[in-house]
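Peer 1: sequence plus predicted model, see below.
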Amino acid sequence: MRLNQYLARCGLGSRRGVEPLIFEGRVTVNGLVQSGLAVQVEEGDAVAIDGRPVHPASTLTVLLHKPRGFLCTSSDPRGRQTVYELLPPRWRSLRYIGRLDRDSEGLLLFTSDGLLIQRLAHPRHKVSKVYEVECDHPLEATRVATLLRGCRIQGRTASLDSFHLLGSRRVRVVVHQGMKRQIRLMFQGLGYKVIRLVRVALGPLTLGSLAAGQYRLLSRSETEALLHAAAPSSPAAPGRHRARSL
């Protein structure tokens, strides 16, 4: 990874925040002073600041299949179930990324990785999200296609990147925006009520066969792939595609 990213992973600040350390010649890699941002740090390299070795902070990222009926919050004054009740108590300090409302299901990430949180939370990084949607009555492809051009909700323009009909009342949609209740409100504007909403993918990650309520740890390669998808220069969001139906 790039040197400034490595230093950020060591807990020394944001990628931009650590750049002065590099420019001032205070950073060495394998004993050699490095003053450029293009320097790559490989596994096994010895990195030091002012002669003091630094190492990336240990991070943990968990993928949970959120079931319906659980709130994305650490606690609820009304005593309702929260997503943290599905995780071991030792993971209560992890932060979730990409809220799902109480009635929605699917892929939800929890992490202690500050860089990952920063990347995925920033709207300009536009990481794609895939949802399977079930509506209360049969869908018309021509009407759903209007959502590719966008519609106004919550005073903003919301749009689908693509959609694929899975059946008479089911559709898979791809979005990169993260507006509150976005998909439900978009379909509501067309006269449909969403009766089930499941997030099945986030960037390169997929829900796969993970059952509702189950979780798994992400591997290092999965976390790195997610960071790459959320990189500012990465065209993570898919382009607009022509709608297809089965």
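Peer 2: Here it is on my side, so go on.
Peer 1: from now on I want contacts and neighbour counts done on CA atoms only, so please keep to that.
Peer 2: Noted.
Peer 1: that's a helix at residue 116, yeah?
Peer 2: Yes - per DSSP: H, G, I helix; E, B strand; the rest coil, residue 116 lies within a helix segment.
Peer 1: next up, a structure to set beside the first:
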Amino acid sequence: MERLQKVIAYAGVASRRKAEELILEGKVKVNGKTVTELGTKVSNSDVVEVNGVKLEKEDKVYFLLYKPRGYISAVTDDKGRQTVVDIFGKHVIERIFPVGRLDYDTSGLLLLTNDGEFANLMTHPKFKIDKTYIARVKGVPDKKGLMALQNGIKLEDGKTAPAKVSMTSFDETAKKAICEITIHEGRNRQVRRMFEAIGTPVVKLKRERFAFLDLGNLTPGEYRQLTKHEVKQLRVLAETGSIG
């Protein structure tokens, strides 16, 4: 079951805020009856009409993108910047959106879909889906700093969950290092803020893995569809914490 305004937004008819206005104005029907309650939930079997036009149900699609730096993880951008959806152009007719986000200056693995339930499973903190990043940092983190990241570190929006962290290489002379970090949260610019909190700001950041998925042979700007088996495994992982 999904909130009615969310279903309308996912169908690409209007933004969620505009969908709420349409509901309040009595312009939305569910199974032939006008609905004006914003808390209304509908299922896939319900027939939804907006201004007398029936919503068409799209086939669910799932993509893995190697996001380049310099793209916004959004469907549109009010500043006119390129978005990750722009990369797909007219090759994908479904109204896809990014699952979570990668910052403008961050590259790497990003999922996109038109399946709201799947997106929630992949991004809600309670499902603890691991995301692994490679961070090139300024300075060389000491043992105390790395331990702080592993145990959870205080940021302005609260303490982070424990992370898996290792330093894969460093150069004391050049004062730089490369670290691998795995987290399951998805706060705004979280990895960058974590390293900044221990005095080694991130210079370059790339997401290498999402759960068991990796970039494979993709290059920046390339993408592929997830297999049905991969989608099923991701669902099972979120719901049970294991893929067997």
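Peer 2: Looks like it arrived, so ask away. The model shown is predicted, which means the values in this text are computed figures rather than measured ones.
Peer 1: so what's the residue most central in space within the second structure up against?
Peer 2: Centroid-nearest residue in the second structure: residue 100, 1.5 Å away (criterion: Cα atoms, centre = their mean). By Cα atoms under 8 Å, 6 or more residues apart in numbering, the contact set of residue 100 of the second structure is 73, 111, 119, 123, 186.
Peer 1: what's the spacing between the aligned partner of the fourth one in the first structure and residue 176 of the first structure?
Peer 2: It stands for residue 123 of the second structure. Using TM-score structural alignment, the partner of residue 123 of the second structure in the first structure is residue 121. Taking Cα to Cα, to the nearest Å as the measure, residue 121 of the first structure falls 11 Å from residue 176 of the first structure.
Peer 1: hang on, the residue nearest to the centre of the second structure in a helix?
Peer 2: No - going by three-state DSSP, the assignment for residue 100 of the second structure is coil, not a helix.
Peer 1: any idea what it aligns with in the first structure?
Peer 2: Aligned partner of residue 100 of the second structure by TM-score structural alignment: residue 98.
Peer 1: give me the distance between that match and residue 86 of the first structure.
Peer 2: 17 Å.
Peer 1: now do residue 49 of the first structure
Peer 2: Using Cα to Cα, residue 49 of the first structure is found at 40 Å from residue 86 of the first structure.
Peer 1: and the match of residue 123 of the second structure, what does it touch?
Peer 2: Counting by Cα under 8 Å, 6+ apart, the residues that residue 121 of the first structure touches are 97-98.
Peer 1: what residues are up against residue 119 of the second structure?
Peer 2: Here residue 119 of the second structure is in contact with 99-100, 113 (criterion: Cα under 8 Å, 6+ apart).
Peer 1: count of residues packed around the aligned partner of residue 180 of the second structure in the first structure?
Peer 2: Using TM-score structural alignment, the partner of residue 180 of the second structure in the first structure is residue 172. Counted by other Cα atoms under 10 Å, the residues lying close to residue 172 of the first structure total 19.
Peer 1: just checking, residue 172 of the first structure is part of a strand?
Peer 2: Yes - Residue 172 of the first structure forms part of a strand when assessed by three-state DSSP.
Peer 1: do you know how far the residue lying closest to it once chain neighbours are set aside is from residue 63 of the first structure?
Peer 2: Residue nearest to residue 172 of the first structure in three dimensions, not counting chain neighbours: residue 132, with 4.4 Å by Cα to Cα, 6 or more residues apart in numbering. The gap separating residue 132 of the first structure from residue 63 of the first structure is 18 Å, by Cα to Cα.
Peer 1: among the contacts of residue 100 of the second structure, find me the one that's closest to residue 33 of the second structure.
Peer 2: Distance to residue 33 of the second structure across the contacts of residue 100 of the second structure (Cα to Cα) is lowest for residue 119, with 29.3 Å.
Peer 1: quick one: that closest one from residue 127 of the second structure, how far?
Peer 2: Using Cα to Cα, residue 119 of the second structure is found at 11 Å from residue 127 of the second structure.
Peer 1: likewise residue 29 of the second structure?
Peer 2: Computed as Cα to Cα, the residue 29 of the second structure to residue 127 of the second structure distance reads 34 Å.
Peer 1: can you check residue 49 of the second structure too?
Peer 2: From residue 49 of the second structure across to residue 127 of the second structure, the span is 33 Å (Cα to Cα).
Peer 1: relative to the second structure, which residues correspond to the top strand by length along the first structure?
Peer 2: Looking across the first structure with DSSP state E, the single longest strand is strand 194-202. Taken onto the second structure by TM-score structural alignment, strand 194-202 of the first structure occupies residues 202-210 there.
Peer 1: sorry, back to before: out of the contacts of residue 100 of the second structure, which are inside helices?
Peer 2: Using DSSP state H, 119, 123 are the members of the contacts of residue 100 of the second structure that sit in helices.
Peer 1: packing partners for the host helix or strand of residue 64 of the first structure?
Peer 2: If you go by DSSP states H and E, residue 64 of the first structure is part of strand 61-66. For strand 61-66 of the first structure, the elements it packs on are strand 105-111, strand 215-217, judged by 3 or more Cα pairs under 8 Å, 6 or more residues apart in numbering; DSSP states H and E.
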